[in-house]
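A.B. asks: predicted coordinates and the sequence they were generated for:
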Amino acid sequence: MRARADQRAYVVLLSRLLLMLAMLIPLLISCSNGNSAQQEGQGETSGDGVFPSIPSIEEDPAYGKYDEPITVNIGFKIPDEKNASGETNDNNPVSRYFEKITNIKVVHTWEAKRDDSFLQKVNLAIDSGDLPDAMVVDRNQLRKLIENDMIADLTDVYREYGSSLIKAMYDSTKGIALQDASSGGKLYGLPNVAIDADAPSLLWIRQDWLEKLHLAPPRTFDDLARIAQAFAYGDPDGDGKRDTIGLPGDKKVVHGQDKAGLNGFDTLFSAYHAFPKNWIKDSDGKVVYGSITPENKEALTMLADWYKRGIIDNEFVLYREAQEPIVSHKAGMFFGPWWAPYWPLAEAVANDTKAEWRAYAAPVDGDGKFVTHMSPTTDRFLVVRKGFEHPEAVVKMLNAFTRLERRQDPNSGEVKKLDSFSAQTGVQLRSYYPFDLLLDYADAITQRYVNIQKALRSEIDYSSLDPDTKLIYEQSVAEMDNPKKNMDGWKAAKAYEYGGGVLYTTDMVQVRGIFYGTTKTMETKWAALQKQENDTFLKIIVGDQPISAFDDFVAEWKRSGGDIITGEVARIVNGK
């Protein structure tokens, strides 16, 4: 499952910004167990905020180099970036480095650019039975490969050859990642791991505007509405014009299972305990599609009222890009992820250095809890063709490029050369990894937040920080020494101080979806059902349809295949 096309541009831009900090924002607070619908708890770390100790390459046999060359034929997804001059997808400084340290030669059986093309290539390989030695598949393709006994059981291979680094990252998901890649107690794929913190949508507000208008920070719906109205009608920028807005929105209304979205109303729905575009279990333990529950009607009623009163920007449907009102200083509040200081706030603050943005976990529900839905912990799986002679070679390659990505590679001189190559060409090193499968600790953001705060208070030695955290610490110190003049420092400091800090300190109810795949009926019915849902929600909010249209939507959704799909999802979830 991938972000939609218009969100992909956001992720690409974010990645380029993060390259400057040599850190990864891969692709939902994962503190629940299995398929439980809800779990209550504070944003967590591993306890003391310190990443697990990783043995050196000499101490970890998972990195052992083959005595004789091994060839692995793969299906390769071509990155969006253009190759550096003189380099190719399968022969470049990164591929040559991996071959040097592993003695594994990677050969591209086929290549495909962009998600749709790659998806088609993988499906063709599965349907024809002509699989490369290894490739990355989605959740539905993994299930099909398992059902047709086409891929290797990696249980023992992973146990023996998986590095302590990737095992620690998988362990950070509390078993969810490996469970998603398993069937019948056997491990059939090596999953990616998404950062938990990417899922919650926080309320970002211009603190300088709050102070100018003598407003207290928000907590409840009423607080948010009062602030939005003041921003829309109270001249917070002091130019004597009515050119600012309240709360911006998005034509998609909610982002649902997707991540990296701006201006979605997910948090507002969640505060009503509505979770549109997510499959969940209701209070009776039954599988239900989150968009058709009664709580959605309550949320839509409130949103329609806010739109009518001007609390929600009445022109939000006209924006071509979600960030437009934010970077143009029309908006002083919006919903977005923890990394908003990297984008779009870096651009906004560069244009107006007086802007002081802060994040809040608001609004809360009737019990005073902040509620958030979760994105999938994993959505891609590295699989190995059944019968391939060296399945461990695939695991060793994952070990190698994960160690490089997480900046724990002991070959510092070689890595510096690779970083220099990336800086000179503008091509990210990960574009040349053999597989599009990135891992990090599920709780990486809150862990790094804790470590940075301890280092700033001299409670732990700065030199003991892991490489990613050390770099962020240095950027944060640079911002403290030279506020807002060092934009890299500003981005790192604000993302972790406010975004990571809010996630770490907030006691939140975290709701995890129970199904992220595709059923047989979905293949023919889902696109139309999604369009019907999006159109209905948007039209109700902007006043083109009455709130009673929600009831009509639910009835039509059920008749048009929704009930059949719900039954299919229930059978998959319940293992029948």
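C.D. replies: On my side now, so go ahead.
A.B. asks: use CA for all of it now, contacts and neighbours both
C.D. replies: Noted.
A.B. asks: C-terminal to the helix or strand that contains D223, what's the next element?
C.D. replies: With secondary structure defined by DSSP states H and E, D223 is part of helix 221-233. For helix 221-233, the succeeding helix or strand toward the C-terminus, using DSSP H and E, is helix 266-271.
A.B. asks: which other helices and strands does the next helix or strand after that next one contact?
C.D. replies: Secondary structure here is assigned by DSSP H and E; on that basis, the next helix or strand after helix 266-271 toward the C-terminus is strand 279-281. Other elements packing on strand 279-281 under the criterion 3 or more C-alpha pairs under 8 Å, 6 or more residues apart in numbering; DSSP states H and E are strand 287-289.
A.B. asks: put this next to the previous one:
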Amino acid sequence: MEKHRGKKTVALSTAAVMTLSILAACGSAANEPTPEAPAAGGDAAEARGKITVSIYDRGQIPKEEGTYTDNRWTRWINENGPVDVEFVPIPRNESQQKYSMLFASGEAPDLVLEYDNAFVNTLWAQKQLLPLDDLIAEHSTEYKKLLEKFPELKKLATKPDGKMYEVARIMKPEILGMMVIRKDWLDKLGLETPKTVEELYQVADAFANGDPDGNGTKDTFGINLSQFATYYVDAMFQNEMFILENGELIRQFDRIKPAYEFKRRLFENNIVDKDFLTDTNGQKAEQDFASGKLGIYLAYASVISKNYDTLKNSVPEAEIVAIPFPASEFGQFGPDFNPPFQLTGSVNANAKDPASVMKYIDFMVSEPTVQYFANGEEGVHYTKSANGCPQPIDRDKNKNEMGYTGDYRMFMPTYLLQTCAVNDRSLESENPIDQEWIAIAEEAKKLYLDPNRPHPGFTHAKFRPALDKDLNTIFNDGWNTMNEIMAKAVVSGSAYTVDQGVADVISAWDASGGKKLEEWYKNWYQENKDSWLFMEDLYQMEFE
């Protein structure tokens, strides 16, 4: 896309913190030998800079490890890094209050690390943050390379004034949702993998009513609709609130009816569990899948993986494969995924030595530092397997020493790390069930990160534009009201039809001020269509 320097609206990430992965190994004590660290850079006679950097205090560091401001990792950073770093503790559950006090008193750290982008946007609006464009151009090597490799990152970090204010963590995209099918049932009933939503209905019907397990009893379900599964069916019909159509960002209503008529047919013909609405956490669907009674399972990949062993142990002949979401009259789409970027760091506008802050950022994003924080010291915390994957020497020791380090790595490019496990299953596992699942998951990754079958939203949910309080209320109420009304239309028979439900959704939307939000989105898109990070951008990125 062509770079647009006009008016731009600030992006909003969800306030909830993304859960950081538990790592396999950790670092050395200060008096232990360390691996070769990245060069500190600069002239040998150049004075060593000193900066302050925030660090979340979660109250979880073991007593013997020290404190969040003084431990084996902070010492390693100061001994191997290019600048002296003083860490400023920020209570995790009161981070915004603490930051507000520090900025008000002029004592805010030079590098502000914070997950809540909405709060960071308020700091930008108050002119508390330093533009990074010139700082990176003049003083960076490592982070500059990341921007060159991932130009989409600059789009995401740029504010309405056309300048970049944040650094980000870069990860390999990870699929969340998945659709798997009992291939052994397909084969037994002489059916093909469904390619359209109508074929999906026919296969699910056969799974529910054709005795695929051969026990002579009607005790199987064709597909599930509980928990997130209903939203995955919505995705097949592009039933998102706002979509791109004919060059405009619009609030759509025409996808609601076909999506919910499909769900209603499943319900009325006993193809799904009649109690799916009460299975809010999906546990009943998990049990049905694990016990071999569910033919098509829509859920998070991690949930399916968790139950796969039980299925294989209880029904050894079960054969599971991942399949693409079937196509509807609106196109073909895919499930949700974790995005490759997360904005996490900003530089204080009053930082006394911004160049030293940039040196620190470069040091922390360099591959040797990323590897060391991920794995610790070879021979002390891990050994390398035949394919180069780190194997922990003492898991308890590593957990004790590394369990608190995630927030020091908030902007590290973890995509640099070798993939050594899938859904917590080691690629080198000798367990045949592990290897079966890894093959299923790898195929799913190919299917679901395909730009020809994108997630139906106009951008990732974490990159939607920020709305003011009133507009945000309209958005959230519109989403919740639609799902509540249409769920009623699925289960109420002739007493409440899908057409009635759609009419009530539109009426409730208009009454809540929805037209105002529609106009806002329409104008926002026209102003930002050449500069925002949209869904299609995320599918074009290369991480290898």
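C.D. replies: Received the coordinates, thanks. Here the structure is a predicted model, which means the values were calculated and not measured.
A.B. asks: TM-score for this pair?
C.D. replies: Put the two chains on top of each other and the TM-score (TM-score structural alignment, normalised by the length of structure 2) is 0.72; 482 aligned residues with a C-alpha RMSD of 4.3 Å.
A.B. asks: circling back to that earlier point, mind listing what's buried in the helix holding D223 of structure 1?
C.D. replies: Of the residues in helix 221-233 of structure 1, those buried by neighbour count under the rule 16 or more other C-alpha atoms under 10 Å are F221, L224, A225, R226, I227, A228, Q229, A230, F231, A232, Y233.
A.B. asks: stretch 69-84 of structure 2 too?
C.D. replies: Buried residues in stretch 69-84 of structure 2, defined by neighbour count with 16+ other C-alpha under 10 Å: 69, 71-77, 80-84.
A.B. asks: ok, now stretch 475-493 of structure 2?
C.D. replies: Residues of stretch 475-493 of structure 2 classed as buried: 475, 477-478, 481-483, 485-491 (neighbour count, 16+ other C-alpha under 10 Å).
A.B. asks: residues in contact with stretch 403-418 of structure 1?
C.D. replies: Among residues not part of stretch 403-418 of structure 1, those counted as contacts by C-alpha atoms under 8 Å, 6 or more residues apart in numbering are 23-24, 56-57, 93-94, 97, 165, 429-430, 440, 467-468.
A.B. asks: make that stretch 362-370 of structure 1, sorry
C.D. replies: Outside stretch 362-370 of structure 1, the residues that touch it by C-alpha under 8 Å, 6+ apart are 202-203, 218-221, 224, 267-268, 271-273, 361, 371, 506-509.
A.B. asks: per the alignment, T69 of structure 2 corresponds to what in structure 1?
C.D. replies: Residue correspondence, TM-score structural alignment: T69 of structure 2 in this structure matches D90 in structure 1.
A.B. asks: what sits against its match?
C.D. replies: When contacts are counted by C-alpha under 8 Å, 6+ apart, D90 of structure 1 is found next to V106, V107, H108, Y432.
A.B. asks: ok, and the residues you listed in structure 2?
C.D. replies: Among these, the ones whose aligned partners also touch in structure 2 (both residues aligned by TM-score structural alignment, their matches' C-alpha atoms under 8 Å) are V106, V107, H108.
A.B. asks: let me know the helix or strand that the second one is in.
C.D. replies: Put plainly, it is V107 of structure 1. Per DSSP H and E: strand 104-113 holds V107 of structure 1.
A.B. asks: name the next helix or strand following that strand along the chain.
C.D. replies: Where DSSP H and E defines the elements, the next helix or strand beyond strand 104-113 of structure 1 is helix 115-128.
A.B. asks: contact partners of the next helix or strand after that following helix?
C.D. replies: Heading C-terminal from helix 115-128 of structure 1, the first helix or strand you meet, by DSSP H and E, is strand 134-137. Under the contact criterion C-alpha under 8 Å, 6+ apart, strand 134-137 of structure 1 has outside partners 72-76, 119, 122, 380-385, 394, 435-437.
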